[in-house]
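Trainee: Pasted the sequence and its predicted model underneath.
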Amino acid sequence: MPSRRPAPATAPLRRTAATLAAAALALSLAACDAFPGARQDNDEQATPSAAAPTLDPAAIAAAEQVSVDPGWLCRPGEGEDPVPSREGGTMTPRTVSAAGNEVTISGDFALEDGAAYGGFAPEALVLPADPTARGLPADGADVEPGTPDSPVPPMVVRARVEVPAGAEDGNEDATDGGATDEGPARAPSAVTARLTLGTCDDAPLPDGQYLLRLSGGGMEGSGRQAERSGWTASEDVMVDVVEGRLRAVPGAVSSTDGEIPADLSSLACGTELAPVGDGDGLAVRAEDPTTTIPAEIPRDSVGDGARARVTVTSTDHGTRALLAGIVVTDPATGTITAGARNAQAIPLQWLDAEGATTGETAWTTHGACHGALSPGTYRAQAFAATVDAEGATHLVLSEPWDVQVVPGDGAD
């Protein structure tokens, strides 16, 4: 993207990178000295300088940002994509953090054969996420950006940290493109993209769940160098905006299948049903519950069970691990007889002020803990399970209601 890059902005970063590179080299040598018996043959011991450089996250966090002009996105059709090609390399996101309007994403970086490294100037296309299909943009959002028919993105990059080629090596003598007397600048093996997001009309960030489609290029701006230095991320990165502030999504890059490990042993067959933990801000209620269930599978039906509309709300809005459902217990013992769960993970779901409402069923004509439930009186409750920031599982229960399992298949 076009940008104005004041000269003083890059000098502190170069000096910081140089200091860190020197410190890393000293530590590497000290580590070698700690093993006096280690072989020192040149053909068997790699020198620290042979390793690919990295963009240190601490240096990026301390660096000054430069402004970015998002006009080509804010006024679709009136500008050109500032990155001519994104085929030159790949960034693989590993960690995500966010605060206020800033998001920082670190990960591995690799250029394709024949690509050139001209510095690191990240950008991002922000797409609204589909709340029902993790990792996919909302319907109509995934179109070519900047074209006359494309929508204005909900957010755009307004500022970023740019790293000139050669700064990763602490090279203060790098010329255009980072080249020195020792040859062209080397591409880093790990990078950190620090971006400030805003809106085209300077409004507060809109609440919701979004995907950041990271890409970028060198700092040359045009020509053959720019065409060979463009890169893209291996996957979109999910972030939340809650009350106008960015928030990292748990498991956004570590749980690409969209599920968070959880301990659901409290929902196992034969377990005495009871809340677990303090609920982590969740509340659950059941509406329109069934109170009478046939003992046999009704004709032309897949089965029957305790049904209800289950609504989960939270005092803390945003994307979180959430599993909702219904369990049936034996009122004499309080143990689970139907609706048990034995999964080892919980899916991520967006929760706003309205919460999330789903239709749930605890099957009783089949799939119960001991086949089908026999006629009699049972107790049903809706539940909501979540995982907090420390990885602990919480289980919240609704008010119970009685269900009658009656003989037959319910046919008149």
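Mentor: Nice, thanks for sending it over.
Trainee: Please count neighbours and contacts with C-alpha atoms only from this point.
Mentor: Noted.
Trainee: For stretch 191-208, measure first residue to last.
Mentor: With Cα to Cα, to the nearest Å as the measure, the first residue of stretch 191-208 is 27 Å from its last.
Trainee: Kindly report the same for stretch 107-124.
Mentor: 15 Å.
Trainee: Strands of the stretch 301-412 of the chain, start to end?
Mentor: 305-314, 318-321, 323-329, 336-338, 345-351, 356-363, 376-387, 393-397, 401-406 (DSSP state E, counting those that start in this stretch).
Trainee: Check the burial of the closest residue to Ala382 other than its chain neighbours by counting its neighbours.
Mentor: Of all residues not flanking Ala382 in the chain, Ile326 sits nearest, at 4.3 Å (Cα to Cα, 6 or more residues apart in numbering). As a burial measure, Ile326 scores 26 neighbours (other Cα atoms under 10 Å).
Trainee: does Ile326 really touch Phe383, like I thought?
Mentor: Yes: the criterion here is Cα atoms under 8 Å, and Ile326 meets it with Phe383 at 5.9 Å.
Trainee: quick revisit: for Ser97, find the nearest of the strands of the stretch 301-412 of the chain.
Mentor: Among the strands of the stretch 301-412 of the chain, the nearest to Ser97 by Cα to Cα is strand 318-321 (14.3 Å).
Trainee: Excluding its own residues, what touches the closest one? List them.
Mentor: Defining contact as Cα atoms under 8 Å, 6 or more residues apart in numbering, one finds that strand 318-321 is touched by 208-209, 240-242, 249-250, 259-260, 346-352, 385-387.
Trainee: try this one side by side with the last:
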Amino acid sequence: MCVTMCACGLVWCTCALLATLLASFGLIMVPGIEQAAARLVFTHLSGRPLSIAGNVITARHFTYCLGDYLGCVKDEAARDMVNLFTWETGIGEFVPFSPSQLMNGDGVLPLHFSHAAYREVAYDLLAGRPPDMMVFSNKTSLPAGVMPDFEPDILLNLDTGSEEHTNRRKLLADMLPALAKDRSSGDEHFRVPTGVEASAAVISGATMGGLKRKVFDTVGYNLFDWLFEVNVENELAELFEYDGILAPIVLGIPAMSFQGRRMAEIRMTAFDKVTHSRVGKAFMRAADDRGMDGEKRLSEMVWIAMFAGYGGTGNLAFETIKRILTDPAKYTALFRSDPEAFMLEAARLHPPVAGMNPMAYRKDTHHNLATV
């Protein structure tokens, strides 16, 4: 009898606890309550407690936004930063929903969210980059195939202003015609790949998933054409698959070995095409002439093109079209009046990457957060 009563009591307490947790999580779905909860968390907690509670807040954002990280979660997090730390301060704390970050650190990162604060840190030569991070994933926990095939250290891991960083950037600028400062306007010929229709009726009638694929196919087709003068029309499905695997990894979600192998297969297909192109051959020759390993540097560039180029530009284009579709008449007129200004504003509102990788400062910065 006693055992039965104890078991029933344990079950009842467990259910009551779960119900309380679910009810509390449900309450922070309300924006006003969430903002109050975030203020309590970031004001009174630190270290591991802040990391745990901050992950609950970030999990709330993912739930509230139905997983739309670029189109909604980042906006929710930004709203918290502004309310907590103000635009004038411009520097706050952020807890990414990253299992990799939790396993390899406390998970609480400084966030430079205002334009002035971001520019200050982005141009600071003492703002180093940790060699073991790929955005929110620790590279030591990544399976083979996720990072470039011949060398895992990429530009994201090199300190701004270091000799190696400068040399690699100069190689890209010198040898990729699409990045040339003196290129003539209109040199690029924009093309729509087979199977993608650009009519207003097709766009407005497409599902978000279908629309995203059309946008990414168009971006990928033109990106590889402009950068390397190669045609990847037959590889567009694989490029989309690749980005679908990589996107969660960037946010710190663990990857499986088979996913790493698949990424390597897809990337090697693109790399093989690029190595046989006129641009690819010239790129490797120039790298060799400068004392670099041409194959490694081209492999890195293909990795960058598939991550920041295909994924970053694709998501920016997709989020911009989503914004246009909320009021087509208004936003179409704005775009046509000044396309460059429109896209700069779209990039400000929906930055797919925002140029940030976790930092490893070469100086003491505790005073930055002590004043917020």
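Mentor: Nice, I can see it. Model, not experiment: these values are computed from the prediction.
Trainee: Got a TM-score for the pair?
Mentor: Overlay of the two chains. TM-score (TM-score structural alignment, normalised by the length of structure 2): 0.23; 149 aligned residues with a Cα RMSD of 7.1 Å.
Trainee: that older thread, how close does the residue nearest to Ala382 of structure 1 get to Arg307 of structure 1?
Mentor: Going from Ile326 of structure 1 to Arg307 of structure 1 by Cα to Cα gives 8 Å.
Trainee: so what sits against both of the two?
Mentor: Glu360, Thr361, Ala362.
Trainee: and the helix or strand containing Ala77 of structure 2, which residues are buried?
Mentor: Assigned by DSSP states H and E, Ala77 of structure 2 falls within helix 74-89. Buried positions in helix 74-89 of structure 2, judged by neighbour count with 16 or more other Cα atoms under 10 Å: 74-78, 80-82, 84-87, 89.
Trainee: by contact count, what packs against it?
Mentor: In terms of contacts (3 or more Cα pairs under 8 Å, 6 or more residues apart in numbering; DSSP states H and E), helix 74-89 of structure 2 is packed against helix 31-44, helix 47-64, strand 91-94.
Trainee: Apply 10 Å and report the result again.
Mentor: Here helix 74-89 of structure 2 touches helix 31-44, helix 47-64, strand 91-94, strand 109-112, helix 115-122, helix 366-370, going by 3 or more Cα pairs under 10 Å, 6 or more residues apart in numbering; DSSP states H and E.
Trainee: between it and helix 115-122, how many degrees?
Mentor: 90 degrees (axes from the mean of the first three to the mean of the last three Cα atoms, to 10 degrees).
Trainee: Quick one: work out the angle between helix 74-89 of structure 2 and helix 31-44.
Mentor: Using the same axes, to 10 degrees: helix 74-89 of structure 2 against helix 31-44 is 50 degrees.
Trainee: Give me the neighbour count for the residue nearest to Val96 of structure 1 when sequence neighbours are not counted.
Mentor: Among residues not flanking Val96 of structure 1 along the chain, Ile105 sits closest, at 4.6 Å (Cα to Cα, 6+ apart). Using other Cα under 10 Å, Ile105 of structure 1 has 21 other residues around it.
Trainee: and Ile105 of structure 1, what helix or strand is that in?
Mentor: Using DSSP H and E, Ile105 of structure 1 maps to strand 102-111.
Trainee: Surely Leu239 of structure 2 touches Ala270?
Mentor: Yes: counting by Cα atoms under 10 Å, Ala270 is a contact partner of Leu239 of structure 2 at 8.8 Å.
Trainee: Please identify which of those two sits among more neighbours.
Mentor: The neighbour comparison of Leu239 of structure 2 against Ala270 (other Cα under 10 Å) goes to Leu239, with 24 against 21.
Trainee: Now the more buried one: which helix or strand?
Mentor: helix 236-250.
Trainee: same thing with Ile304 of structure 2?
Mentor: helix 294-304.
Trainee: Check which helices and strands that helix sits against.
Mentor: helix 163-175, helix 208-228, helix 257-275, helix 278-289.
Trainee: Same question for the next helix or strand after that helix: list its buried residues.
Mentor: Counting by DSSP H and E, the element after helix 294-304 of structure 2 in chain order, helix or strand, is helix 314-326. Going by neighbour count (16+ other Cα under 10 Å), the buried part of helix 314-326 of structure 2 is Gly314, Asn315, Leu316, Ala317, Phe318, Glu319, Thr320, Ile321, Lys322, Ile324, Leu325.
Trainee: Let me see the contact set for the last one.
Mentor: It stands for Leu325 of structure 2. By Cα atoms under 10 Å, 6 or more residues apart in numbering, the residues touching Leu325 of structure 2 are Ala200, Ile203, Ser204, Glu319, Tyr331, Thr332.
Trainee: Could you rerun that using 8 Å?
Mentor: Ser204.
Trainee: ditto for the first one
Mentor: Each residue near Gly314 of structure 2 by Cα under 8 Å, 6+ apart is listed here: Val215, Phe216, Val219, Gly220.
Trainee: what's the spacing between it and Thr218 of structure 2?
Mentor: In terms of Cα to Cα, Gly314 of structure 2 sits 8 Å off from Thr218 of structure 2.
Trainee: on that earlier part again, go ahead and build a ChimeraX selection from the buried members of the contacts of strand 318-321 of structure 1.
Mentor: Of the contacts of strand 318-321 of structure 1, the buried ones can be selected in ChimeraX as follows, counting by 16+ other Cα under 10 Å:
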select :208,209,240,241,242,249,250,259,260,346,347,348,349,350,351,352,385,386,387
